[in-house]
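**Q** Would you be able to build a 3D model of this:
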Amino acid sequence: MRSTSSPEDLTTRARIRDAAVARYGREGFGVGLRVIAQDAGVSAALIVHHFGSKDELRAACDAHVLAAIRESKERALASGGAQDLLLQLASMDEYAPLVGYALRSLQAGGELAKDFVEHFAADAEAYIAEAVAAGTMRPSRDEKARAHYLTVQGLGALLLDMTLNPPADPTDVVAILHGYRNRMMLPTVELFTHGLMTDNTMLDAYLLYVSDPPQTSTPARSV
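**A** Modelled structure (predicted):
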């Protein structure tokens, strides 16, 4: 795989981390340290030396994946240019290990998966705020709720698409992403760009409901 590290960061520790991200993304978190060590060209003992334990290696992978995805999202959303969107699509293969890792984290569930989603949502809130300030995105009545929705909607849609369209090779993250892009990119971009409703009828009805919800009547008991 192409390393997700910068040239200055190609240390032994970074090489191990990148190998772990790629292997976990393809096969899940049950992979042993010996397999990751072989991928990185080091010994399992050296992984323990650098990270202390498999859990600490996973934590380092989490932090790296979040930081890398945050950086790419900020560039794409803050600029809002068509050229930048095309560049992001062209570099999908480079980011495939990161997305594969994120999906494996969600599939594994547990507190780490919940933390991962919360970090994604917090990052989304930050870079969406920058996009709103830059004038490339509309403001929201509840920025935090919108960021959380977009995070859950985006990751959930990808997971469901994988279930409905199982890949021939579950370890081929690039093929999974290409298939999802071909099926979903146009309607997603169109919906986010032009919206869905032609007026405010549904939103106004919802806002009225939450401000003054109807009382539920209790049916009279027969005697």
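
**Q** Only C-alpha atoms from now on, for both contacts and neighbour counts.
**A** Fine.

**Q** Identify the residue spatially nearest to Phe51, adjacent ones excluded.
**A** Spatial nearest neighbour of Phe51, chain neighbours left out: Leu57 (5.5 Å); criterion: CA to CA, 6 or more residues apart in numbering.

**Q** so who does that neighbour touch?
**A** The contact partners of Leu57, taken as CA atoms under 8 Å, 6 or more residues apart in numbering, are 17, 20, 51.

**Q** ok, so of those, who is nearest Pro187?
**A** Closest approach to Pro187 among the contacts of Leu57 (CA to CA): Ala20, at 33.7 Å.

**Q** That closest one: neighbouring residues, count only.
**A** By the criterion of other CA atoms under 10 Å, Ala20 has 27 neighbours.

**Q** so it touches Gly32, yeah?
**A** No: using CA atoms under 8 Å, Ala20 is not in contact with Gly32, being 9.8 Å away.

**Q** rewinding a little: any buried residues in the strand or helix carrying the residue nearest to Phe51, and which?
**A** Per DSSP states H and E: Leu57 is located in helix 54-79. Buried residues in helix 54-79, defined by neighbour count with 16 or more other CA atoms under 10 Å: 57-58, 60-62, 64-66, 69-70, 74-79.

**Q** related to what we said a few turns ago, got a markdown table for the contacts of Leu57, with distance to Arg181 and secondary structure too?
**A** A markdown table is the format used below for these (distance: CA to CA, whole Å; DSSP: H, G, I helix; E, B strand; the rest coil):
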| residue | distance to Arg181 | secondary structure |
| --- | --- | --- |
| Arg17 | 27 | helix |
| Ala20 | 25 | helix |
| Phe51 | 35 | helix |
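
**Q** To compare with the earlier structure, here is another sequence to fold:
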Amino acid sequence: MDHPPPSDERILSAALRRFAVDGLSASLRRVAEDAEVSAGLIIHHYGSRGALLEACDRRALEVTRREKSSLFAGGSAELFAQLAQTTRYAPVVGYVLRRLQAGGPLAVELVGDFAADAVEYFADGERAGTITPSRDPQARAQVLTEMALGALLLQLPAQRDQLDLEELPAWFEQYSARIIGPILELYSIPLLADRSMLDAYLAATQGDDPAPQTIRPPAGETS
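**A** Coordinates of the predicted model:
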């Protein structure tokens, strides 16, 4: 016979879901009701709201770091989309989105994690000849990660209202379908016709481009 999870784990699971649905300001009383425990038991196990949020942060980091090794292929948004398809992970995805909205240590760690992974994947692409090398691989990966997560949060269907975790997978599908074409165009066809603006910026800030030869022109064009 299966034994119910211990009370601290029930509280943590309930907190992830309740904070995802209602936001990080959700009351501990609601968390206690969801976990079918007393509010005092939350304080007994976690001490305070802040400590409970930190526990949720740690659990979210554990899940994303564990699962992205097998799922991460299309960036942070794609990882969240795939995790949201699994019912047991939807609260974690919702919580991560809420935490990214609010900022804080988890947000900083997640962005840093995804950017570090992106550096490695871009390097693999450069070696395979499918991605153009960058003057500053780390900076490029960081900016692209921040842009992806920022765009995701801008469209999040819960800026002020409740987040429907059951609708989250469908929302991710609609969001991906809307942005994938423009994103591929932006990545495949340079927005600027030449690099004169980059050269002017580099001349003004650094004197000379330290590695202009590492940026290949698009196929069919000459530098």
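
**Q** Tell me how they score on TM after superposing.
**A** Once superposed, chain against chain, the TM-score is 0.68 (TM-score structural alignment, normalised by the length of structure 1); 193 aligned residues with a CA RMSD of 3.6 Å.

**Q** Tell me which residue is most central in structure 2.
**A** For structure 2, the residue sitting closest to the mean C-alpha position, by CA atoms, centre = their mean, is Ser76 at 4.4 Å.

**Q** which residue ranges form the strands in structure 2?
**A** Using DSSP state E, structure 2 contains no strands.

**Q** on that earlier part again, quick check, nearest of the buried residues of helix 54-79 of structure 1 to Leu87 of structure 1?
**A** Here the nearest of these to Leu87 of structure 1, counting by CA to CA, is Ala76; it sits at 9.0 Å.

**Q** about what we covered before: just send the contacts of Leu57 of structure 1 back as TSV, with distance to Leu155 of structure 1 too.
**A** Output for these, formatted as TSV (distance: CA to CA, whole Å):
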residue	distance to Leu155 of structure 1
Arg17	23
Ala20	21
Phe51	29
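
**Q** Return the member of these nearest to Thr171 of structure 1.
**A** Ala20 (13.9 Å).

**Q** Could you find the closest non-adjacent residue to the closest one?
**A** Ile36 (5.7 Å).

**Q** So what does the one you found match up with in structure 2?
**A** Aligned counterpart of Ile36 of structure 1 in structure 2: Val31 (TM-score structural alignment).

**Q** For Pro105 of structure 2, see how far away its match is.
**A** 22 Å (CA to CA, to the nearest Å).

**Q** cool, and Arg195 of structure 2?
**A** 37 Å.

**Q** Ala20 of structure 2 contacts Gln101, doesn't it?
**A** No: contact criterion CA under 8 Å: Ala20 of structure 2 and Gln101 do not qualify, at 11.1 Å.

**Q** what's Ser48 of structure 2 in contact with, if anything?
**A** Ser48 of structure 2 neighbours (CA under 8 Å, 6+ apart): Ile42.

**Q** Map it onto structure 1.
**A** Under TM-score structural alignment, Ser48 of structure 2 pairs with Ser53 in structure 1.

**Q** Next: Ser176 of structure 2.
**A** Per TM-score structural alignment, Ser176 of structure 2 is aligned with Met184.

**Q** Report the contact partners of the residue nearest to Ala20 of structure 1.
**A** Going by CA under 8 Å, 6+ apart, the list of residues near Ile36 of structure 1 reads 16, 19-20, 23, 44.

**Q** got it, and Leu155 of structure 1?
**A** Leu103.

**Q** run the last query once more with 6 Å
**A** Neighbour list for Leu155 of structure 1: empty [criterion: CA atoms under 6 Å, 6 or more residues apart in numbering].

**Q** What residue in structure 2 is paired with it?
**A** So, by TM-score structural alignment, Leu155 of structure 1 is matched to Leu149.

**Q** Tyr24 of structure 1 too?
**A** Under TM-score structural alignment, Tyr24 of structure 1 pairs with Phe19 in structure 2.

**Q** on that earlier part again, most widely separated two among the contacts of Ile36 of structure 1?
**A** Counting by CA to CA, the most remote pair of these is Arg23 and Ala44, 14.6 Å apart.

**Q** of those two, who's got more company?
**A** The neighbour count for Arg23 of structure 1 versus Ala44, taken as other CA under 10 Å, is higher for Arg23 (21 against 17).

**Q** Would you mind measuring from the residue lying closest to the more buried one once chain neighbours are set aside to Arg17 of structure 1?
**A** Distances taken as CA to CA, 6+ apart place Ile36 nearest to Arg23 of structure 1, at 6.9 Å, with adjacent residues excluded. Distance from Ile36 of structure 1 to Arg17 of structure 1, counting by CA to CA: 9 Å.

**Q** Repeat that for Leu98 of structure 1.
**A** When Leu98 of structure 1 is compared with Arg17 of structure 1 (using CA to CA), they lie 12 Å apart.
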